[in-house]
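Student: What follows is a predicted structure for the sequence shown.
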Amino acid sequence: MADSLSALLERSRQLQTSTSLAAVDLPSIQLGLDQIESQSRRIAGRSLKEAGHTGNAAYLLASGGVNADQLSSNINTVNLAGTFEPLVPLSDTDVEGYVRHTHEQAIISAIEEGRRATTADFYRNLDTKMRREWERQKEKMFDELGRHHAQAGPSTETSRRLGGQNGFERSAPAAPLPSASGSLQMHSKMMRYDSVIRRLNEFRKEGFAFGLVSALGEASVGSSSGDSRAAQTTETWRLLSHLVQERDVLNGEFQRTALQERQYAQAYLAQDQEQQSTVELRRMIGEGAKGYLEEQFLAYVEKTLASRPAEASLGGVPSIQNKIRAFLNVKYQKNGKWSNPALEIANNTPVWARMYYLLRSGHAKEALAFATENESAISKLEKSFVPYFKAWLDAPDRRLPKLLRDRFLAEYNQRIRYLTDTSDPYKHALYKLLGRVEIQRRNVPGVTQTTEDWLWFQLSLVRETEGQGEAPHEKYGLRDLAAVLRKFGEAHFDPKGSRPLLYFQVLLLSGQFERAVAFLQQHSHYQADAVHFAIALAYYGLLRVPSRSKTADVELLVDANTDTPSLSFARLVHRYTRLFAQSDAAEALQYLHLVCLNADLPAPRGDEQVALAHEYVRELVMETRQYSELLGDVRNDGTKVPGQIERDLKLLHLADSRAYLLGIVKAAAERADLEQRFSEAILLYNLAEEYDAVIAVLNVELGNSLSRPAGASASTGGVGLPEGFTGTVGMAAGQEDVALVAKSILEHYDRAAGMGGKVSRRRRETCEVLMRLKEALSAYEQGKLEQALQTIESTNLIPLHSDLVHLIRAAEDLASVDDAIVRNLDAVLVVTMTALYRLHQQLKDSPYGADASRQQRMHELRSKARSLMTFAGMLRYRLTSETYSQLTRLDVYLN
């Protein structure tokens, strides 16, 4: 080999030197013979190693029963070119065969396309259902988050002040932090509110008017005289009674003219906010707010006089004239002299301040009387003021006649507009009120020093009948005042965030009811109050609610950036009831009734509110499970005892008992059925008088119980009575066996007139078959094989004789058998065959095996086994392979 390679090398060199193409630079061999040999051996070794790996793989597959060589050969011989060609070759002229083949391929393609479409629909529907369930769970989560919404911290940003003060100077001081007894006080207040709501619903059912604001105000009075927060809350209820014009109410009952439920709804909720009724409503709210501030100021005056009687020198006649005179003495007189040099004094009294404070306390007639009595003195200061003042007060809308107004404006522009700080500020304030001038400069330094003074001044300038002789720049209504207050915000009125009721009152005074409730609800200590303020406003129709599509967020206020925001009233009430629903479901129900206050809204919002109320009531029933109290009971004799919901049908806008059964009870039963809460579904369907549905649910649970061990309790899947159920409905309390429950229900329906007739024959027969099968399986587990076999035969489900026609008919009849039975057919067949085998084995092993009767019995058992196998063979594709294998093995042992 070495000689040959050496000769080859020599000859290749000779070839290179002898070639005629000497100019071409041919590559030369750089490796020696030893190197070539070494690399050749290395390549040969690698090939053998790879061949060894292939052999190992083939050996491994062979140990598992796989012939790798044969499989590789088969794969290589597969020809996919004719996959879709007909099995039998068609000639070019066989048109019928070609059409038949094309038709078969179209069917196969359609089936495959249908399968793909079905699969896609399944996953799409599954995704839709999961998303819907997630939305429902998310809504519940938002409800929980809303209940525990953290308080918004006070803004540290300092805004400009109104008249040098920010806050109701004469309001109660800020309340201390909650003490250990805070929760007890809160519970006590909630209980007092509860009693009012209960009375409200009683009045509503009877069709009587109820003074809700006054009643809630009385309930808000704290048990402790030192509870400043309770005092502030009570004062706020008094404010609201002024706004809604609720007067002459004693213990919730009107003594004279009564306000009706939803009194202001049509005007407040009108689409056109400029229509006459809506404008009049805004005027009423503004006048009510001004009247409250006037009454509050007079109380402050009297309190001041009582605290400083010597300085006041009130005298023996406590008339309003004397009270204001004495108040001015306290405020501006020191050592018998007037301390403020800017005040203009006439007849030893600051006349402008005297008239202003008479107006400020709500005594316009007394102010005019004072001006008339002192006309000569006032005329020396301002010649034409008294005629202006009298014309202004006599006008029904506090508007000067045009001629007088023109003269007034000329005089104002010449002499009053540019008054300096040394001028009497009360004269300036009176002139601004009379002429409603400089509407964009609504502050009078030295007069509007407190927030309540400033608000009263604004409300005195507010006018809802614009466009009657006024320039556009003088437009200033209640909504304009609300916009100004929103710009200031909470940070201005309560910079420390320690007095939330202050800003709440400001919002109420400007008619911003939705914003007021949403703001107060954010403060945990006042959440119960916020809910009841919302209820009072909704009762009189002064609360806008959004459509259901806008209530999926955690925030209660919707469209907050518009002039007409809305509040998720239903969600607010629902959140509140969840605080005590488990402990007092009946009281929670009283609150849920109030969701239907908004049923009079235009479609679809009114219907949505009713539907929400029904949904919340069903949820209350399902979560608390206080069925007897809420839904009622049906006794053994068929007597029906109505529950609280049925006694309040009117409040839920349910026309009659049938609507109640369908809208509340049946819907709750369907939900329980869907969630596989079978015991509750049975009870609820029974209360809904859906007796056929009761049996249907029983059939499902009976079918499920056949695959469970005997004696399984309700906690492991059996049907027992739900907790909290105290009635009978044909079932014994604490009963757990589903078969016993089914038996007692059927017996109850047979006894009670009219009940049994509402159960379909097919479902009753199914129930009876399932009960016997349950009995048979229980007997089988107890070793009572003969009893089990006889009970199964009595159902006529499995024909155990040799009549072929009967076997075929029985197999065909399975198509009409209830699914609860069919899905247990495998287990029943195996149990039947096992019982036959064991009975046969017992006879075979018996020492009396030669006895003729025993031989006859063994023959009968084998005959029944053959019938069973024939029947099972007809159902081959309905049974699992394991079931058929078991039957076949037992049949072999038998024979």
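Tutor: Here it is on my side, so go on.

Student: all contacts plus neighbour counts: C-alpha atoms, from now on.
Tutor: Will do.

Student: chain center to stretch 91-100: distance?
Tutor: On the basis of Cα atoms, centre = their mean, to the nearest Å, stretch 91-100 sits 66 Å off its chain's mean C-alpha point.

Student: Could you work out the end-to-end span of that stretch for me?
Tutor: End-to-end distance of stretch 91-100: 13 Å, with Cα to Cα, to the nearest Å as the criterion.

Student: same thing with stretch 432-439?
Tutor: Terminal residues of stretch 432-439 are spaced 8 Å apart (Cα to Cα).

Student: Report the distance from that stretch to the chain centre.
Tutor: 50 Å.

Student: Show me what that stretch is in contact with.
Tutor: Applying Cα atoms under 8 Å, 6 or more residues apart in numbering, the contact partners of stretch 432-439 are 388-389, 392, 398-400, 405, 408-409, 460-461, 473-476.

Student: Closest one of those to residue 53?
Tutor: When the contacts of stretch 432-439 are ranked by distance to residue 53 (Cα to Cα), residue 476 comes first, at 96.7 Å.

Student: By neighbours, which of the contacts of stretch 432-439 wins?
Tutor: Neighbour tally across those (other Cα atoms under 10 Å): the maximum, 24 neighbours, falls on residue 461.

Student: which residues touch residue 333?
Tutor: By Cα under 8 Å, 6+ apart, the residues touching residue 333 are residue 339.

Student: likewise residue 671?
Tutor: Neighbour list for residue 671: residue 681 [criterion: Cα under 8 Å, 6+ apart].

Student: Tell me how many other residues surround residue 825.
Tutor: The number of residues packed near residue 825 is 19, by other Cα under 10 Å.

Student: Just to check, residue 818 is in contact with residue 767?
Tutor: No: if you go by Cα atoms under 8 Å, residue 818 and residue 767 don't touch, sitting 9.6 Å apart.

Student: name the element residue 448 belongs to?
Tutor: Using DSSP states H and E, residue 448 maps to neither a helix nor a strand.

Student: Out of residue 818 and residue 767, name the residue with the larger neighbour count.
Tutor: Higher neighbour count among residue 818 and residue 767: residue 767, with 27 against 18, using other Cα under 10 Å.

Student: Next up, the contacts around the closest residue to that one other than its chain neighbours.
Tutor: Nearest non-adjacent residue to residue 767, counting by Cα to Cα, 6 or more residues apart in numbering: residue 699, 5.5 Å away. Contact analysis of residue 699 by Cα under 8 Å, 6+ apart lists 763, 766-767, 770, 820.

Student: Take this one as well and set it beside the first:
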Amino acid sequence: MDFNSLLAQAQKLTNEIQSEDLPRVERTIPQVLQATQELHSRVTQTQDIQDIQAHILLGSKGIDLPKISQKLETLSARKTFEPLDPITDTDIQSFLKNERENAILSVIEEVHKNSFQTAQKQKWEHIKADWRQEKVKLLNALVGPSQNWIDIQKIPEQTVLNETSLGAKSCLDRIEMAYAREVFDYNKLVIEGVLRPNLVQKFGKIVETFNDAKITEMWEIMKYMVNVGPLSRNRDPIKSRSQMTQFIEQAKKYLENRYKLYMSTVISGNLREAQRGGVPSIFNLVSSFVSLTFNQNNSFGLQDGLIEGKPLWPMIYYCLRCGDIAAALKCMQMSCAGQEDFMQALEDKLHKPEQKLNSKLENQLKLLYCNKIKNSTDPYKKAVYCIIAGCDISEQHLEVAKTTDDFLWIQLSLLRSESSDNTEILTYSGLQTMILEKYGEKHFNAADQRHLYFQVLALTGQFEAAIEFLSRTEKYRTHAVHMALALNELCMIGGPRNVQEPLLSVDIEDPIPMRRLNIARLIMLYVKKFEITNPAEAMQYFYFLRNMKDPEGRNLFLLCVSDLAIECRDYDLIFGKVQPNGIRSRGLFDQFESIEFDSKQAAKMVAEELVKKGMFEDAVKLFDIAADYEHALRYTSVLLSQVVHQITKKGSLRERLQIVASDFNERLEGTEFNCDPQVLNTFCLLTKLMSFFDYYHEKNYQLALEVLADINVVPLSMNDLESCVNNFKRLSGEVCKVYPDILLATMDILHIEYKKIKGNNASYIDKGRDKQLQHLREKAKALTSMAGIVPYRMPGDTNSRLVQIEILMN
């Protein structure tokens, strides 16, 4: 750089200094150099290089290090918590002083100890809650054998049903949609309050269209098993089921009818050999079947002769197997076997089927069986005596019971509630334990014959275990879920005490080996795969949970709808949409509207869950749907306080909030919202501040200052300072949060106006210009004074920036 450039810059600096109202100091260059050397020598003598650098650094930030050092020296160096000095017993003033300090120290120590313990307790509660949530997620994801998972705890656990993990997107297939249509029709009838149809019958009809014999057979079993007297809705289903003999009779009836169909099929395939004739009856049916089954080659060991050329005891057994005691009695009467006690027992069962056999007669038959018949070579005779007298429950009757149906029918026929002679008997609970625990899945080869294992469980009244077993595979899960729904509507499914328990659990108060099915978990697992793509169908299934509550007492139906709404975030579809005139359109939830369930109540519940998750923007929409305007405006204000000072960008949160705020303001003009005046004032103030910042960013400063003058939260003169301070004390936290940005934006406007006036010398007369500049300086001073007076802790650089801008205007 040459001397001409230096001279030009020096002259420029001189001209700028002349325009300022500063005192003139004239020094030659040697004098300036001498003063600089003297200053440098004094500084280097007293301070080292690091101190000089510290002064320079802190001085650049406006901090006076010497003054701070003086203030630090005045502070007491005494430790606050050091032991107190001992005093004499006669020094009362010192004693009282020590007691006072001891009390203060003990309070501080106690508070510290309590705070530490509270923090530790909250930490562990949070950790436990997280682990409980993870456990629930794992249980929800678990689809596999759980019948050996026994949970006997009765302490309710916190439930977290509002999970955030997305299920795999999938549409309902043909079978699932057919079931869903029936569910919709059923729920519609329930909501209308008309007579409810039998869901088992309804589902059983549509199953016939699936062309799957095994599925049809399963639903046929369900039809038989639910064809009993109505169960009380006030009693536990498991206890009611264990005390009713109708379930046993219905299971036997199904097996007997199934065997009659089997006999007819065999005879139809061999009409020539069967030589069936006469009036159609069970006796003739059995006679034809026995003639096909037995001949001279396979009749070895059969006793007591023949009737019409057929062996006696096979005829009696198959008559009983078909459920026709009268035909069995006819066989005995046609024979010459005698055995009056046995005939009397058949007559008693025929004429008094609901009464148990006379104990004396039963004991005589048991004695006869033990003495003679047990060692007989006729397996059918042994089986018939065991069935009628209920004796020798350990005998398997393998020569007679050739299929699982035969075995199960014989076991059901052996059931007794009490023993007449203190001998071992087979009870209903004992049979259930034998099937579920003694034999189990391995014995019945359940992995390859799922329908068979389901059959033996269902026919022995173990609906919960049967449905849970069926739900483990994708092929049968849909049918298992709808069986559970149908039985639950008939009060035939035992549910757990806590909806957080596994899919299948054991209650220690239940008779062995009964299980409890968590139908809530079963439905939620089923719905999870299509709740996003088919929310309408999902809500229909959730409606079955309307009478259940979670451990916190919340309605499970509303809770599931809440989770569904949060998951899919299509609130307009579920709860409707609020129109500009304030009227809400109908949504999916409105079809369930009743005394118990209100759309506004459900929307508010979802909104509260969204608030807990921090999703305030969605919560505002739901509070608006719920007509809870106080919370809607409050959370709108919370969101506005975060973005009100920003520049509006397309698609930004500020732009969306601006639309919401404008909609609320339009409705406020027509009607009054029933909410807290403080909340309403905060919202209105923030919307005006949004307009202020819009004008500010658009550089429309005059309108921006007019908005500020209207709301009177920022002083534009020293006379307004006191009133603005008083107004500030009444402001909410949302507005206070924006206040530093308001001060900075206002100060920036004043500075821009100041530079504009000062730079345009030709437009103003000197006196008028000076007056306007002085007026702007007064406004700037009012702003800095306001920042220093208000009882609010400003961000670190706010005050310094305000002061710096004010200095630039002086």
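Tutor: Noted; the coordinates are in hand. This one's a predicted model, so the numbers in the text were calculated from it and none came from an experiment.

Student: ok, back up a step: now, which of the contacts of residue 699 of structure 1 sits nearest residue 859 of structure 1?
Tutor: Using Cα to Cα, residue 770 is the member of those that sits closest to residue 859 of structure 1, with 29.2 Å.

Student: Number of residues surrounding residue 769 of structure 2?
Tutor: Residue 769 of structure 2 is flanked by 17 other residues according to other Cα under 10 Å.

Student: That one against residue 758, yeah?
Tutor: Yes: Residue 769 of structure 2 lies in contact with residue 758 (Cα under 8 Å); the separation is 7.5 Å.

Student: if we can go back for a sec, which residue lines up with the residue nearest to residue 767 of structure 1 in structure 2?
Tutor: Using TM-score structural alignment, the equivalent of residue 699 of structure 1 in structure 2 is residue 637.

Student: Quick check: which element contains its match?
Tutor: Assessed by DSSP H and E, residue 637 of structure 2 sits inside helix 629-643.

Student: next SSE after that helix?
Tutor: Trace forward from helix 629-643 of structure 2 with DSSP H and E and the next one is helix 653-670.

Student: Off-centre distance for that following helix?
Tutor: How far helix 653-670 of structure 2 lies from its chain's middle: 32 Å, per Cα atoms, centre = their mean.

Student: Between helix 653-670 and whatever helix or strand comes next after it, find me the angle.
Tutor: Using DSSP H and E, the next helix or strand after helix 653-670 of structure 2 towards the C-terminus is helix 677-697. Angle between the axes of helix 677-697 of structure 2 and helix 653-670 is 130 degrees (criterion: axes from the mean of the first three to the mean of the last three Cα atoms, to 10 degrees).

Student: What range does helix 677-697 of structure 2 cover in structure 1?
Tutor: Counting by TM-score structural alignment, helix 677-697 of structure 2 falls onto residues 761-781 of structure 1.

Student: farthest-separated two in the contacts of stretch 432-439 of structure 1?
Tutor: 389 and 473 (23.9 Å).

Student: got the buried residues for stretch 99-107 of structure 1?
Tutor: Using 16 or more other Cα atoms under 10 Å as the test for burial, stretch 99-107 of structure 1 gives residue 101.

Student: mean shift between that stretch and structure 2?
Tutor: When structure 2 is overlaid, stretch 99-107 of structure 1 sits 5.7 Å from its aligned residues on average, using mean Cα distance after the TM-score superposition for structure 1.

Student: contacting residues around that stretch?
Tutor: Under the criterion Cα under 8 Å, 6+ apart, residues residue 86 lie in contact with stretch 99-107 of structure 1.

Student: and that stretch, how far from the chain's centre?
Tutor: Distance of stretch 99-107 of structure 1 from its chain centroid, counting by Cα atoms, centre = their mean, is 55 Å.

Student: ditto for stretch 129-147 of structure 2
Tutor: Put simply, stretch 129-147 of structure 2 sits 13 Å off its chain's centre (Cα atoms, centre = their mean).

Student: Please apply the same query to stretch 378-389 of structure 2.
Tutor: Mean-position distance between stretch 378-389 of structure 2 and its chain equals 56 Å (Cα atoms, centre = their mean).

Student: Contacts only, for residue 759 of structure 1.
Tutor: By Cα under 8 Å, 6+ apart, residue 759 of structure 1 lies in contact with 691-692, 695.

Student: May I have the residues that are in contact with the nearest residue to residue 359 of structure 2 once chain neighbours are set aside?
Tutor: Among residues not flanking residue 359 of structure 2 along the chain, residue 420 sits closest, at 5.5 Å (Cα to Cα, 6+ apart). With contacts taken as Cα under 8 Å, 6+ apart, residue 420 of structure 2 has the following neighbours: 359, 362-363.

Student: Could you dump those into JSON lines and include distance to residue 531 of structure 2 and secondary structure?
Tutor: Output for the contacts of residue 420 of structure 2, formatted as JSON lines (distance: Cα to Cα, whole Å; DSSP: H, G, I helix; E, B strand; the rest coil):
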{"residue": "359", "distance to residue 531 of structure 2": "59", "secondary structure": "helix"}
{"residue": "362", "distance to residue 531 of structure 2": "59", "secondary structure": "helix"}
{"residue": "363", "distance to residue 531 of structure 2": "61", "secondary structure": "helix"}
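
Student: which among these gets closest to residue 323 of structure 2?
Tutor: Of these, the one sitting nearest to residue 323 of structure 2 (Cα to Cα) turns out to be residue 362, at 20.0 Å.

Student: what do we get in structure 1 for that closest one?
Tutor: In structure 1, the residue paired with residue 362 of structure 2 is residue 405, using TM-score structural alignment.

Student: now do residue 742 of structure 2
Tutor: Matched across to structure 1, residue 742 of structure 2 falls on residue 828, judged by TM-score structural alignment.

Student: I'd like the contacts of residue 759 of structure 1 as JSON lines, with neighbour count and distance to residue 776 of structure 1 appended.
Tutor: Shown next, in JSON lines, are the contacts of residue 759 of structure 1 (neighbours: other Cα atoms under 10 Å; distance: Cα to Cα, whole Å):
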{"residue": "691", "neighbour count": "23", "distance to residue 776 of structure 1": "26"}
{"residue": "692", "neighbour count": "20", "distance to residue 776 of structure 1": "25"}
{"residue": "695", "neighbour count": "23", "distance to residue 776 of structure 1": "20"}
